[in-house]
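K.L.:
I need the structure of the sequence given here:
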Amino acid sequence: MSEPALTLDASGLKCPLPVLKARKAIKGLEAGQTISVHSTDPASPLDFKHFCNSSGHELVSEAESEGTFTFLIRKGA
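P.N.:
A predicted model of the protein is given here:
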């Protein structure tokens, strides 16, 4: 898999800010490009799943390490 077109560090931000910042950042991407988002908010996994399902983007992967969640999102059409 290729490197994400953009990486967003939303560490330290609480709901809904990580998703809001990701939504704003993803607008600048072309359809099919990916963004990697890092968040420390425990609600992030549920928030990003809902965001992707409701906005037509694909949650490619989700991982957690030492309290930091990493999401790889592919922009929809």
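
K.L.:
only C-alpha atoms from now on, for both contacts and neighbour counts.
P.N.:
Noted.

K.L.:
so where do the helices sit in the protein?
P.N.:
Using DSSP state H, the helices assigned to the chain run over residues 17-26, 44-55.

K.L.:
point out the most buried one among these.
P.N.:
Of all those, helix 17-26 has the most neighbours on average by mean count of other C-alpha atoms under 10 Å, namely a mean of 17.

K.L.:
next, the second sequence, to be compared with the first:
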Amino acid sequence: MSEYEATRTLDVTGQNCPMPVVKTKQTIDDLDGGEVLEVLATDPGSMSDVAGWAETTDGVELLEQVEGEDVFRHYVRKTDQ
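P.N.:
Sure, this is the predicted structure:
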């Protein structure tokens, strides 16, 4: 279980690249600075896709990624206002 308190959860299970990243970006744009988005995905590629997106995107910080049995959890914080 994560130590982060998610403000919102985005369920993109069953969706493949690039949709987890596209939906994550759309949802993070609606959050306020400091809020945390939990993303639930089943696409194994989402681990590298979300990490790469967060690394190259200003205003977001990848806090943690948890690889579960069936679901990958990504915790992303919006850092700008």
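
K.L.:
quick check: TM-score for this pair?
P.N.:
Here the TM-score of the superposed chains, computed with TM-score structural alignment, normalised by the length of structure 1 as the reference length, equals 0.92; 77 aligned residues with a C-alpha RMSD of 1.2 Å.

K.L.:
sorry, back to before: distance to residue 34 of structure 1 added to the helices of structure 1, as a markdown table?
P.N.:
A markdown table is the format used below for those (distance: least, C-alpha to C-alpha, whole Å):
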| stretch | distance to residue 34 of structure 1 |
| --- | --- |
| helix 17-26 | 8 |
| helix 44-55 | 12 |
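
K.L.:
looking at those helices, spot the one closest to residue 38 of structure 1.
P.N.:
Residue 38 of structure 1 lies closest, by C-alpha to C-alpha, to one member of the helices of structure 1: helix 17-26, at 8.5 Å.

K.L.:
ok, average deviation of the closest one from structure 2?
P.N.:
If you overlay the two and look at helix 17-26 of structure 1, the average distance to its match in structure 2 is 0.5 Å (mean C-alpha distance after the TM-score superposition for structure 1).

K.L.:
which residues touch that helix?
P.N.:
When contacts are taken as C-alpha atoms under 8 Å, 6 or more residues apart in numbering, the neighbours of helix 17-26 of structure 1 outside the stretch itself are 8, 10, 11, 35, 37, 39, 44, 47, 48, 51, 75.
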